[in-house]
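Trainee: give me a model of this one.
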Amino acid sequence: MFCHAAPRPRNAEATRAAILNASLERFSRESYDDVGMRDIAKDVGVDAALVSRYFGSKEDLFASVLDSCSNGSELMDGPRSGFGLRVAHAVIFEPKKEGKLKGLLIMLRSVGSTKAMEIVQRTGTERFFGPFADWVGGEDAMVRARLAAATIMGMAVSREITGGFGLNPEECKRLEARMGRILQDIIDG
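Mentor: Next up is the predicted model:
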């Protein structure tokens, strides 16, 4: 009688996480239109049908990848009165977070794809801009939320492109103070 090796135990959560991670890597390096479900499956070593089983369509997988990067809810953590300075400090001084950077790359690469931009815009409104505007509150809440987010994103992109603003420590402190005031003025309306 021959002994057979026990089947390898399946770990659905680990497989799902591996697929999500491979998708994050792919979408941050390549445009939405250039990434296929088979490519992702190959990266993980699974069948493409398994990717669909866990995430549904490519659009659903892309939305899950965007969610995994960051939904921006940390902007609303902490007292409202300290929002501007807290966020300015994070943008200027805190180490970059890999997930956020990859999320930014994914959004930038999505500009050329109608389908990807539709997903970015829909998920951005549902998962970030809507809740952020609610948190901002008051008159023109969505306008102020959009303006604050654009300022933050612009500064974050600038930091990445220039490798850290190219300022000495004292100039960085002044930049933090000015950016903090601007953001607080936007939020306070």
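
Trainee: only C-alpha atoms from now on, for both contacts and neighbour counts.
Mentor: Fine.

Trainee: and the helices in the chain?
Mentor: Using DSSP state H, the helices of the chain run over 12-29, 37-44, 48-55, 58-69, 83-93, 98-110, 114-124, 130-136, 141-162, 169-188.

Trainee: another one to check against the first:
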Amino acid sequence: MTKTRDSSAPASGRERILEAAVGRFSRQSYDQTGLREIAADAGVDVAYVHRCFGSKEQLFHAALKRAVQTEKVINDLGADPAGMLAAHVLSDAKADAEVRPMDILIRSLTSPKAAAVLRTVVIEDFVTPLGAQLDTNAAQRAALAAALLMGVGILRDVLELPALTEGPGGALERSLADTLAVVLGQTKSKI
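Mentor: The predicted structure follows:
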């Protein structure tokens, strides 16, 4: 979900660029999105985009981090990481958001350059910090949790699979939390 800012306060050029990039990357693929379009959306010159972010890949990286906000998710895990992750992925707040992080992910998966950035963000911002909280097979367990969460997010938010449209706090959230608890090594598998 993207941050909302006070509409009475003027946004800096860098912030306008970042907001425009999040919007563009959520509607178009990485390869279809141009820096000139983003600059025009932000009301700045394309040279200013280069000065602020360096390259399209670096701007995509910043836009993805802004949309996904994994640092906030990881910091809010508390004593029940599986429950918090399940609640986050099923949160109704995503339905009201202007930009859904899964939109950016889905639209850019086929681009090798975008996939490299996506991989970096998932590893550095989710797998590594989550793995640091786990005991055995930490990286593998954290990566499996990421795969499970992304899969549920795609089937729920993008494909709108009816069985996954239940709101927060229900049986779906409990089932997902139970599954994540096994993946994260919080409970023993009953299989």
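
Trainee: what would you report as the TM-score here?
Mentor: Overlay of the two chains. TM-score (TM-score structural alignment, normalised by the length of the first structure): 0.79; 174 aligned residues with a CA RMSD of 2.6 Å.

Trainee: one step back: export the helices of the first structure to TSV and append columns for distance to Asp77 of the first structure and mean neighbour count.
Mentor: Listed next are the helices of the first structure as TSV, based on distance: least, CA to CA, whole Å; neighbours: other CA atoms under 10 Å:
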stretch	distance to Asp77 of the first structure	mean neighbour count
helix 12-29	25	18
helix 37-44	34	18
helix 48-55	30	16
helix 58-69	17	18
helix 83-93	9	20
helix 98-110	17	18
helix 114-124	18	16
helix 130-136	10	18
helix 141-162	15	16
helix 169-188	14	17
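
Trainee: would you turn those helices into TSV with distance to Leu75 of the first structure?
Mentor: Output for the helices of the first structure, formatted as TSV (distance: least, CA to CA, whole Å):
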stretch	distance to Leu75 of the first structure
helix 12-29	22
helix 37-44	31
helix 48-55	28
helix 58-69	14
helix 83-93	7
helix 98-110	13
helix 114-124	14
helix 130-136	8
helix 141-162	10
helix 169-188	11
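
Trainee: for the equivalent of Val157 of the first structure over in the second structure, what are its contacts?
Mentor: By TM-score structural alignment, Val157 of the first structure lines up with Ile154 in the second structure. The contact partners of Ile154 of the second structure, taken as CA atoms under 8 Å, 6 or more residues apart in numbering, are Met102, Ile106.

Trainee: also Cys69 of the first structure?
Mentor: Gly99, Lys100, Lys102, Gly103.

Trainee: out of these, who's nearest Gly82 of the first structure?
Mentor: Nearest to Gly82 of the first structure out of these is Lys100 (CA to CA; 21.9 Å).

Trainee: so how far is Leu20 of the first structure from the nearest residue to the closest one once chain neighbours are set aside?
Mentor: Among residues not flanking Lys100 of the first structure along the chain, Cys69 sits closest, at 5.4 Å (CA to CA, 6 or more residues apart in numbering). According to CA to CA, to the nearest Å, Cys69 of the first structure stands 11 Å off from Leu20 of the first structure.

Trainee: what of Asp67 of the first structure?
Mentor: 10 Å.

Trainee: repeat for Glu74 of the first structure
Mentor: Relative to Leu20 of the first structure, and taking CA to CA, Glu74 of the first structure is found at 22 Å.
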